[in-house]
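Undergrad: quick one, what's the 3D model for this:
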Amino acid sequence: MVSGTEFAGRRVTVAGLGVSGGSAARALLGLGAEVTLVDGGDGERQRRQAAELTAAGVEVRLGEGDTLPKGTELVVTSPGWPPEHPLFAAAAAAGVEVWGDVELAWRLRGPGAAPWLAVTGTNGKTTTTGMLAAMLTAAGLRTAAVGNIGTPLLDVVLADPPYDVLAVELSSYQLHWAPSLRPHSATVLNLAPDHLDWHGSMAAYAADKGRIYQGNEVACVYNVADPATEELVRAADVVEGCRAVGFTLGPPAPGQLGVVEGLLVDRAFAGRRDVAVELAAVEDVRPPAPHNVANALAAAALARAYGLAPEAVRDGLRAFTPDPHRIATVGEVAGVGYVDDSKATNTHAAAASLGSYPSVVWLAGGLAKGATFDELVAAAADRLRGVVLIGRDRGLIAEALARHAPDVPVVDLEQTDTGAMAAAVRAAARLASPGDTVLLAPACASMDMFTNYHVRGDAFAAAVGQLATEREDHEQ
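TA: Coordinates of the predicted model:
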């Protein structure tokens, strides 16, 4: 923890002109630092943002992201900048520390600062953090879902009046640049290959995820079904007395949360090893897909670690509204359901989504980010009734389908214009029969064809709406 007065007159370089970069620059400026912000881009958006920061007193250098400004005493980086970036090599050569915006926020906490309940994992972070915030709110606490979502973390840490407790979503990027972070309690929901181009290896990715357990005070929450998360707990250096708490979709052992006869139950914080406390019903989780129930159990474990009553867990789950593009049913046409899980941008997320439906026409493809698809396709083959492929790396999925599901009909769409999603939905509708689910779970990133996964999901929903209208017109 550092005093804000220590930044007065200090020369700080902020790397990256994004939401977190702008927030860091303004916070540092407010603490009296001399702030220079560098960014490799020089487009219209960057110039607009730069003008606002310049007016506030920040020196902004566009198109100069590789160069360390002379006299820099500290670098605060946006999370997406990779460790091998030339700016950081220059900082290392000059003996200058590099912090992320999360590290800066952690160090700027004042006396009696709100504890952090932290969430990471390859998939489910945002949903779990939102569920946790809803539980804390149901308990009457002033809280916010922050970090990799919502309001910039620095804005919340410096808020007046202060918050009681924070639900903090952290990406592997953010954790990499936050060596001093020591949460009250934390969870790694799951681990699967992702962002390996940034981290360099699965081992490095897992190590950065595992940072979230360092210094935990009350509970390290892990996924019983994913032994790699428990291994990260075992490797962590925690406060004496901190407990390892598992969550499982089956009946829980002592020290775990789990599911018994349609109920979410707690055998970790019940007070006695032979007692299970009812927290909520599976039906209180929306949607009650297995991986989403796991998210709810992880959130409940963190809430219970903070001392919340079972009623707050239940009421929070009932009040929680899932974000768009996460297993969202967007329509039903001719007895076929259409589900938008555009947020399934990697194979682990797509596997969870595919496992939620017994008979699927799968709409997949995009930017693979170095992923392979054999394991995903082999596991889902028996529930696939057809596949529609879009996007730049669709050929990788097609090859896996040829190896592991050769009898499944595949439509390979080369179209990449604005009408591509409508064409994909029509192709999926032709493959589907009543009772099937057409599932957009791309297992890939979206930026080859769409601005982001939100735009991709919106295009899918619009195409389904168009399909429904065309069918209604045809039947009249």
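
Undergrad: CA atoms for contacts and neighbours, from now on please.
TA: Noted.

Undergrad: packing partners of the helix or strand harbouring residue 423?
TA: Assigned by DSSP states H and E, residue 423 belongs to helix 420-431. Here helix 420-431 touches strand 360-364, strand 384-389, helix 453-475, going by 3 or more CA pairs under 8 Å, 6 or more residues apart in numbering; DSSP states H and E.

Undergrad: for the comparison step, fold the sequence that follows:
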Amino acid sequence: MGSQEVSNVDWQGKHVTVAGLGVSGIPAARVLHGLGAVVTVVNDGDDERSRGQAAELEAQGITVRLGDGATLPKSTELIVTTPGWQPDKPLFAAAAEAGVPVWGDVELAWRLRGPGAAPWLAVTGTNGKTTTVRMLASILEAAGLRTAAVGNIGVSLLDAVLGEETYDVLAVELSSYQLHWSPSLRAHSAAVLNLAPDHLDWHGSMAAYVADKGRIYEGNTVACVYNVADPATEDLVREADVEEGCRAIGFTLGTPGPSQLGVVDGILVDRAFVTNRQKQAQELAEVADVNPPAPHNIANALAAAALARAFGVEPAAVRDGLRAFRPDPHRIEHVADVAGVTYIDDSKATNTHAAEASLAAYDPIVWIAGGLAKGATFDELVTGCAKRLRGVVLMGKDRAVIREALARHAPEVPVTDLDRTDTGAMSEAVREAARLARPGDTVLMAPACASMDMFVNYNKRGEAFADAVRALAAENA
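TA: Modelled structure (predicted):
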């Protein structure tokens, strides 16, 4: 099928294999079946949930093979994979040998766009993607544009491109998994927010992870937005094959140079999308308009503003959109003040890079950390935040790795090690943190680890923290 637009492809009778049930596999299978393709879904798992999903699809005329995700079905002309399937799966090796292309659900959505489809403003990065995309959507809405936050967030991309609602522009969050399987994606403008080791088990190496992130810049038409503080993001812009006239636009928490957005005296300013970049700067918003005004969140706001400005949005809409934006739960969320101590839930900080940004926003801190480390090391994180720490409370399966880093780089900081991985440990962690904290301190739950050793997901972990803090507040009322 090559790179031709799928809207011009006759799907009738095409043999398509969908790899994986789940949030993107099931909609992809249904869409392809509706287009007339002969669809077979293959899935590694064969549990009760999978059997229920399979029964629903089979009732619609879709073939499902459970417990056999390795074998390439005969006559397969295309594989559409869910993002979680790793590139080293035997199915993909068989596809390569047979010359069968592999697309992700994002690639499928891109190819299924109709004539005059809404352009995409795309965002990736190790951390901050969801917040930035939602800020961007808020800004675009403030400009009076019909838009939605889609992709790895909110509305599914297939729904966005095939649904009845029409859009002027889409704010698209893309993970490294999704970008890996999106060879023909060409955004209007795109941003890489930051790069830090993550999902290396999936990609195989840091170089492969970074290369997949860099795919977001390929074929950009107006702007490639990069992080001045993270030179690796600018390197990806240099390496990208973009449309003639596409510009490199930096964002920085410092004073911006020409073709950059930055901060001057508490004001977010634009020296990129102005008539005279050498001498002119356009005020966009105040730092106080960013919620919350933590440094990494200001960076998110600048990236969102850069993409909006690349699309021609006026400065007032940037300000109004940022003012209207409310962060999702469990992202540096203020829970309560108890006995002069502030309690912050950043359960979404599931890796060291996210926790580093969160820890940089407060001082002094009693830090609640631990969980599944996913192979991460913590020496750099602890070294950077050691002077801010009043104390640390550790819990979760891999807490010893953090404890050892603290012993090496912050031996004077008191550490409470909770030898527990049950969900009730959170209540004890909050009580221990309250014991260590003094009035004026912040108790910050930024675990730097995944949650699945103790909780279903980071949302449940954040809820457990908030419940424990509220119980503490009730006792102190």
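
Undergrad: make TSV out of the helices and strands packed on helix 420-431 of the first structure and add distance to residue 59 of the first structure and mean neighbour count.
TA: Shown next, in TSV, are those (distance: least, CA to CA, whole Å; neighbours: other CA atoms under 10 Å):
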stretch	distance to residue 59 of the first structure	mean neighbour count
strand 360-364	44	27
strand 384-389	46	24
helix 453-475	33	17
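
Undergrad: save those as a markdown table, and put in distance to residue 220 of the first structure too.
TA: Below are these laid out as a markdown table (distance: least, CA to CA, whole Å):
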| stretch | distance to residue 220 of the first structure |
| --- | --- |
| strand 360-364 | 35 |
| strand 384-389 | 37 |
| helix 453-475 | 31 |
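
Undergrad: sec struct for residue 280 of the first structure, please.
TA: strand (DSSP: H, G, I helix; E, B strand; the rest coil).

Undergrad: what sits against it?
TA: Residues in contact with residue 280 of the first structure (CA atoms under 8 Å, 6 or more residues apart in numbering) are 263-265, 310, 313-314.

Undergrad: on that earlier part again, so for residue 328 of the first structure, which of the helices and strands packed on helix 420-431 of the first structure sits nearest?
TA: helix 453-475 (9.6 Å; CA to CA).

Undergrad: any idea how far residue 129 of the second structure is from residue 71 of the second structure?
TA: Residue 71 of the second structure sits 35 Å away from residue 129 of the second structure when distances are taken as CA to CA, to the nearest Å.

Undergrad: which one of those two is surrounded by more residues?
TA: Comparing residue 71 of the second structure with residue 129 by other CA atoms under 10 Å, the one with more neighbours is residue 129, at 25 against 14.

Undergrad: now which residue in the first structure aligns to that one?
TA: By TM-score structural alignment, residue 129 of the second structure lines up with residue 125 in the first structure.

Undergrad: distance of its match from residue 392 of the first structure?
TA: Distance from residue 125 of the first structure to residue 392 of the first structure, by CA to CA: 27 Å.

Undergrad: again, but for residue 351 of the first structure
TA: Separation of residue 351 of the first structure from residue 392 of the first structure (CA to CA): 20 Å.

Undergrad: ok, residue 449 of the first structure next?
TA: Distance from residue 449 of the first structure to residue 392 of the first structure, by CA to CA: 8 Å.

Undergrad: pick out whichever of the two has more residues nearby.
TA: Taking neighbours as other CA under 10 Å, residue 449 of the first structure and residue 392 compare with residue 449 leading, 21 against 18.

Undergrad: which element is the aligned partner of that one in the second structure on?
TA: Under the alignment (TM-score structural alignment), residue 449 of the first structure maps onto residue 454 of the second structure. Assigned by DSSP H and E, residue 454 of the second structure belongs to no helix or strand.
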